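Peer 1: sequence plus predicted model, see below.
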Amino acid sequence: MADDFAKAVEDGLKLSKRVYLGKDRAVAPPKPPSPMERTMPSYYLPTSPMVYAVISDPGIVDNPDIPSYQPYVHGKSDPPALIPLQMNGIQLDVDCYLNTAFVRVTGSWRVHCVMGSKNCDCRIAVPMADQGSILGVEVEVMKKSYCTKLIVMEDYKDIENAAQVEDGGFLKPNIFTLKIPQVDGGANLSIKISWSQKLSYGDGQFSISVPFSFPEYVTPAVKKISKKEKIQVNVNTGTGSEILCKTTSHPLKELRRNVGQLGFLYESEVLKWSNTDFSFSYAVSSSHIFGGVLLQSPPVHDVDQREMFCVYLFPGNQQSQKVFKKDVVFVVDISGSMQGKPLEDTRNALSASLNKLNPEDSFSIIAFNGETYLFSASMELVTKDAVERAIQWININFIAGGSTDILPPLNKAKEMLSNARGSIPIIFLITDGAVEDERQICDVMKSQLIRGGSSICPRLYTFGIGLFCNHHFLQMLATIGRGQYDAAYDVDFIESRMEIFFDRALSPILANIAIDTLDDLDEVELYPSRFPDLSSESPLIISGRYKGSFPETLQIKGVLGDLNNLAIDLNIQKAKDIPLDKVSAKQQIDLLTAQAWFSENEQLEEKVAKMSILSGVTSEYTRVIFLETDGVKKATESAGVQKADKSDALKTIDSRGPKTVVLQNLCVGFGNLQATAENLRPGFEEPKLPEAAEIFVKAASNCCGKIWSRCCCMSCIQCCTKINNECAIALMQLCTALACFGCFDLCAEVCCHGNDG
């Protein structure tokens, strides 16, 4: 789909040459890309929030203010071309709390390329950080307004039939799109887009990057139009510690500085829009491990009226902090679906991580498909020779093929780590597939990995590739194993995300973390329920709900890398200006969804759905709708994704007319067993038919369609799009042979009767 989108934008830019922009031009027409850029599939994909005019009829393309009276264009654009709209203003707001950032983009675009008497659909495209979570979209255009809302999926049985790809969803796992219907030429669109994303952490610094690089062709061509660019950044760590601003991509001016808080602003009239992504980093000053507790009462409308708390633990920036000795087993999927880039990127990331292990560490590698393959029957100490042999073994044995069987290699890894002493035993599971015995695997690992005492049980870290594996199964496994879960939904990010994942997991500085005094509360619920280790490359955030009187002092305990015990007194304070319910929403929804899948508990599913609707974070049990209202009847709530009353939503969906559009599922689902069995690769799209067969299918929509409608039903022709390549080629050859015996005569008789040629 991304390639089709890019091709449509390329067609749209060619078509936009029909638009006469007048003599008073502020910018030159867009330069054609170089041959190298033109061959890059991602060249025409958005690098900033964009809006496009969807053009099926090229004849409507013209300047709505200055008609150029160009010759009429015959034919239609199929698929429709996408012309990037000119942007009149843009504002970026970023609010950073603990390890989460909330991003809001507010902009104005004009349909500058369609006649004033005509209209077209418009398409919003929003590139976000990898695994960002869309929170909402609001649109104002002419006398209409639109907004996204969340509804409970189980209440709408026919919802799958209503969703269309072109209406909205993810073009790629990090590019969200949404269609706005029937916008008049010359109209202005005011759009507000909100999403959340995790802050990156490294070297004691938090950082954020937001796509904010606008192409030249979205700059209004007329000089007199004001172009205002604004960026506002607010930081509230809640720690009460000094914050140091480290880097920024744009000239931000400091507005305020309080303990634990910072505020910045950039505002300017510009000749052309930003051509650089917005980036910002800051450090929370500390040379040692420190933490605290934030308390807050729930909002009035919250379905869970228990008190909220959040425990944060930061590693500090002390470079001399001792890291644990580690015994590591990498368990890597080499089934047929990993062929190509997924396996190549996994090989590269794994080789890089082996070179980062310390001399006192030990390791082994297990590759699996339907069989299990061992680099070594026992753990090997990290030496230059051992690492070189391991990399050579990877290059020889990482050959994609076969099915997927996860439990045997996990059992083997657990067996290899059974004698670990004075170290942290770690299992990495990397897979792109779903298997039938996932709940059994969780039960087995739960019985083997959970044990009492002060010993350090094996940690289980999981990494999912693509959208065919069951990410909630991997999340559950990681929770059971006191590890962490990560994923690369997009194959373009596999290597980079995996390297960050390995670095974080291989840098533990505090293990066996426990908070004993919480047991005195009347009731407490923790997310996650089993705490992972604190890494020097990532803070640890634990959220929860409780009943009772929260203790006045709280102490967190753990084991350091030198195997000495550590106890840290946590500072307890009321959370001011930090929406704890929203900051912790995604973490809690992800963990509860994994638990609901594992236990098959309908009450948990209902709880997740309610949390999703209240927080605006999409879930597996809710669905996003795009709701249209008139100028008088606007949405009463300010959030982009708002709470949807069941009865009101039912009335809206059941009403006639294009008032509501149900979007495709914006979550990852629960895995695809069929795709795994067929070894479909991550990012796989249904292959196109051979060129001649495509011509045959298209015949139903052109002049020869008159013939086929008499001898072959349209549903039969549609079936041709589902057959495999071999059958398509055979069918094409048969039809070509039949055509030789009289197709042209029949065409002349039925379709072209009375014409000279």
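Peer 2: Arrived safely, thanks for sending.

Peer 1: C-alpha from now on. contacts and neighbour counts both.
Peer 2: Fine.

Peer 1: what about the residue most central in space within the chain, which SS state?
Peer 2: Taking C-alpha atoms, centre = their mean, the centroid of the chain lies closest to Q131, which sits 3.0 Å from it. The three-state label given to Q131 by DSSP: H, G, I helix; E, B strand; the rest coil is coil.

Peer 1: in space, what's closest to it - neighbours in sequence excluded?
Peer 2: Take Q131 and drop its neighbours on the chain: the residue closest to it by C-alpha to C-alpha, 6 or more residues apart in numbering is N174, 6.3 Å away.

Peer 1: that neighbour contacts P127, correct?
Peer 2: Yes: N174 is in contact with P127 according to C-alpha atoms under 8 Å; the separation is 5.8 Å.

Peer 1: neighbour count winner among those two?
Peer 2: The neighbour count for N174 versus P127, taken as other C-alpha atoms under 10 Å, is higher for P127 (23 against 18).

Peer 1: any idea how far V54 is from that one?
Peer 2: From P127 over to V54 the distance is 18 Å, taken as C-alpha to C-alpha, to the nearest Å.

Peer 1: what do you get for L570?
Peer 2: 55 Å.

Peer 1: same question for L178.
Peer 2: Noted for L178: a distance of 12 Å to V54, by C-alpha to C-alpha.

Peer 1: give me the more crowded residue out of L570 and V54.
Peer 2: V54 (25 against 19).

Peer 1: ok, the residue nearest to Q131 - contacts?
Peer 2: P127, M128, A129, D130, Q131, G132, D490 (C-alpha atoms under 8 Å, 6 or more residues apart in numbering).

Peer 1: which one among these gets closest to V641?
Peer 2: Among the contacts of N174, G132 lies closest to V641 (C-alpha to C-alpha), at 15.0 Å.

Peer 1: number of nearby residues for the closest one?
Peer 2: Neighbours around G132, by other C-alpha under 10 Å: 19.

Peer 1: try E499
Peer 2: 19.

Peer 1: now the residue nearest to it when sequence neighbours are not counted: how far from L343?
Peer 2: Closest residue in space to E499, ignoring its immediate chain neighbours: A349 at 5.4 Å, by C-alpha to C-alpha, 6+ apart. Distance of A349 to L343, computed by C-alpha to C-alpha: 10 Å.

Peer 1: okay, pairing it with this:
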Amino acid sequence: MKTGIAGQSSAGERHWQAIGQWFCFRALPAATGLLVTLLLVTISPARAAGELGEDGAGQMRWHDRVTGTYQAAITQQSSLDVRVAGMLAVVQLEQVFHNTTQSWQEGIYSFPLPEDAAVRRLEMQVGDRVVIGKVREREEAKVLYRQAKAAGKKASLVEQQRPNLFTNRIANIAPGEQVTVRLQYVQTARYNAGRFTLRIPTTLTARYIPGISRVLPEADAPALSAVGMQGEYPGWSLPTDEVPDAPAITPYLYPQAGSDSAPLNPLHLQVELDAGMPLAEVQALYHELSLARDGQRYRLHLAHGPAEMDRDVVLQWRPVTGAMPRAALFTEQLGEETFGLLMVLPPELAPQQANLPREVVFVVDVSGSMAGVSIQQAREALALALRQLRPGDRFNILAFDDNVRPLFASAVPATRHHLAQAGEFVRQLAAGGGTEMRPALERALASTAEEETPLLRQVIFITDGAVGNEQALFELIEQRLGRSRLFTVGIGSAPNHWFMQRAAQAGRGFSVQVGDVGEAAGAMTELFARIAAPLAADVRVEWPQAVEAWPERVPDLYRGQPLIQAVRFTDALPAGEVTVSAVLVGESWQTTMPVPAQPGNTRHEGVASVWARSKIAGLMALKSAGQPEEGIRTRVLEVALAHQLLSPYTSFVAIEERVSREPTTPLRSGAVPNTRPRGQGHQPYAYPNTATTGPAKAFMGCFALFIALLVHVMRRPEEDRV
């Protein structure tokens, strides 16, 4: 009997061991996979938004959070009227909002503008009625808008969330009604390597929001209200510890696919160009334009009617050989004050650094926002850059998304073997995951062990700049730059140009753009040619009288890069000369140009606005240097209110005095959709770091219960059955 019992007990042990193995190797992986799938679905607020309105061409819908149903959306179309004189462009952006729903609506539209745009006028039109907007302090403007909205008055509120990202709110749009909002701004054309370029963004690349969510949705409405986000912005992200204003820069409706044949957001464009000099070439890089010429004046418009707002509008013009002046001064009289904009071209010199060895660190963004054509452009740009390396150079590649993946542990010589390894690494790059830039920048800017080696250390950063924590990254670059120089390569149809330009400025470098695969070769060749050329260093400008100049200190200039400085004359415009000097390859260089006592034909509309915008940008850059924000805010407010400009601390508000909606009639808010940048792959779910922790806690709770049940079963005492 004992022997039988023992044998039966051994069989029971084997039976329970088999059950345990089945749980561990079959049931546990399957259950874990199922729970992970459920977690990904539940933490994805942008996934549902990404599915809205793709059931028909031009038919957009928004989700009514009260009824749980989908309603027709507010639609919008835009018109750009661009007038260029010299290097100054005065642009009028007209946005027409149409309420296709059966209820009163508040439209909320996020849109981009050039990072250097000086927004100086707002007007709202309803039927034949036109209301002129006023610049107010930001919080005051919000209060006025809320009061008008609650009272049933038509109102528009335009706010700057970033220097190149704005939000327009239009309250009390009646069913079937159209409301037109017009913004006027001034920007400067950029000059480089013999060409002027004017770039106007039209859509947004969704920005990655790093950090941990600070509050939970719905349940923590008071906490949301405390940070000014409750009911203000319908963004898909909550505030995080790194991006406290995340709801304001993450539109609720994820960018949708569009096309020129059936535009989701139609764009009308007309341009009048008077460069003030004979031109050899005028072109648009990403749109087909019709061109008419009258002497030196050109008129351009879209050749095939409205286009989809899914890529930047980029205009370029090239003066005929010898027509480009080496220096120019544009002036404007505003009241009793005179403002000036100076452009000086230092002479170009042949490359002098060809024999100096370099250490080049390539940092390439392979996050989800780079999916589609962008990752192809990045691979092509990186492959071309590798071909620019010379014997004696050292290099490394850092690919990043949620994590940083270096090709080598440290920089290696640019031998044929190492370049072959790099080529295979580049071919295998694929887009996915979040855009965690900080660890990649920290590693790229880390000091090398060979401090005594006289290498030119250059960091080439290839990205679309789709992040929300820009200010923290600028501060990191300035703090860690050391002897390195940072150059940015903007990728895609709608990159974050403000980030690209400002990061390069903080890194004492410059930025180039690759908007199409065909542009990669030219962009990378230009980048390395300019890197190899000598700098114009210790640049100084001396005026015949005291002026307030921005930027206050002119940076070193790379080959083909002009000196641009905006000034306010403290007295009447003086007669005399302005002197510009620099050091070129160890030699002193100097040039002068006359300053006329009267503006004459050099007078240009918008110079005063450019000066004010330059001063605001210069003041805001002081935050990276650690200056207190309160002092910066006071100085920015003084300039913005005096010149009636949009800024981080001021907003435009336009309110119609008549009541349109009875206050007792319900009013609903609906986000106006943006168009997905051309060529960008669809991103099926929101970025993981901004998801709330509720679903994660539920998953971990279920997983813990499962493990506890498994342990309980495994530890149950065996029952001997005789």
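Peer 2: Noted; the coordinates are in hand. Just so we're clear, the structure is a prediction, and the values are computed from it rather than from any experiment.

Peer 1: neighbour-wise, which of A349 and L343 of structure 1 wins?
Peer 2: Neighbours of A349 of structure 1 and L343, each counted by other C-alpha under 10 Å, are more numerous for L343; the result is 24 against 20.

Peer 1: and the strands in the stretch 401-550 of structure 1?
Peer 2: 424-431, 459-465, 485-488, 508-514, 523-527, 534-535, 540-547 (DSSP state E, counting those that start in this stretch).

Peer 1: can those strands go into JSON lines with extra columns for distance to Y217 of structure 1?
Peer 2: As requested, the strands of the stretch 401-550 of structure 1 are exported to JSON lines (distance: least, C-alpha to C-alpha, whole Å):
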{"stretch": "strand 424-431", "distance to Y217 of structure 1": "41"}
{"stretch": "strand 459-465", "distance to Y217 of structure 1": "35"}
{"stretch": "strand 485-488", "distance to Y217 of structure 1": "32"}
{"stretch": "strand 508-514", "distance to Y217 of structure 1": "48"}
{"stretch": "strand 523-527", "distance to Y217 of structure 1": "46"}
{"stretch": "strand 534-535", "distance to Y217 of structure 1": "45"}
{"stretch": "strand 540-547", "distance to Y217 of structure 1": "43"}
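
Peer 1: of those strands, give the one that comes closest to S207 of structure 1.
Peer 2: strand 540-547 (16.0 Å).

Peer 1: packing partners of the following helix or strand past that closest one?
Peer 2: In the C-terminal direction, the helix or strand that comes right after strand 540-547 of structure 1 (DSSP states H and E) is strand 554-560. Helices and strands in packing contact with strand 554-560 of structure 1 are listed as strand 508-514, strand 565-574; criterion 3 or more C-alpha pairs under 8 Å, 6 or more residues apart in numbering; DSSP states H and E.

Peer 1: which parts of the stretch 551-700 of structure 1 are strands?
Peer 2: 554-560, 565-574, 622-630, 641-643, 660-662.

Peer 1: of the ones you listed, flag the one that's most buried.
Peer 2: strand 641-643 (a mean of 24; mean count of other C-alpha atoms under 10 Å).

Peer 1: where in structure 2 does that strand align, residue-wise?
Peer 2: Per TM-score structural alignment, strand 641-643 of structure 1 has no counterpart in structure 2.

Peer 1: can you give me the helices in the stretch 151-300 of structure 2?
Peer 2: 221-226 (DSSP state H, counting those that start in this stretch).

Peer 1: can you count the residues close to the equivalent of L518 of structure 1 over in structure 2?
Peer 2: Correspondence of L518 of structure 1 to structure 2, assessed by TM-score structural alignment: E542. If you count neighbours by other C-alpha under 10 Å, E542 of structure 2 ends up with 13.

Peer 1: show me what contacts E542 of structure 2?
Peer 2: So E542 of structure 2 contacts V578, T579, V580 (C-alpha under 8 Å, 6+ apart).

Peer 1: at 10 Å instead, please
Peer 2: Counting by C-alpha atoms under 10 Å, 6 or more residues apart in numbering, E542 of structure 2 makes contact with E577, V578, T579, V580, S581, T592.

Peer 1: same question for D11 of structure 1.
Peer 2: D11 of structure 1 touches F5, I55, S77, P79, P80, A81, L82, I83, counting by C-alpha under 10 Å, 6+ apart.

Peer 1: make sure it is indeed in a helix.
Peer 2: Yes: the assignment for D11 of structure 1 (three-state DSSP) places it in a helix.

Peer 1: one step back: distance to K706 of structure 1 added to the helices and strands packed on strand 554-560 of structure 1, as JSON lines?
Peer 2: Converted to JSON lines, these look like this (distance: least, C-alpha to C-alpha, whole Å):
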{"stretch": "strand 508-514", "distance to K706 of structure 1": "70"}
{"stretch": "strand 565-574", "distance to K706 of structure 1": "73"}
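
Peer 1: which one of these lies nearest to F684 of structure 1?
Peer 2: strand 508-514 (36.0 Å).

Peer 1: for the closest one, buried residues please.
Peer 2: P508, I509, L510, A511, N512, I513 (16 or more other C-alpha atoms under 10 Å).

Peer 1: ok, A503 of structure 2 to Q270 of structure 2 distance?
Peer 2: Counting by C-alpha to C-alpha - A503 of structure 2 and Q270 of structure 2 are separated by 32 Å.

Peer 1: neighbour count for these two, which is higher?
Peer 2: Each of A503 of structure 2 and Q270 has its neighbours counted (other C-alpha under 10 Å); A503 has more, 27 against 16.
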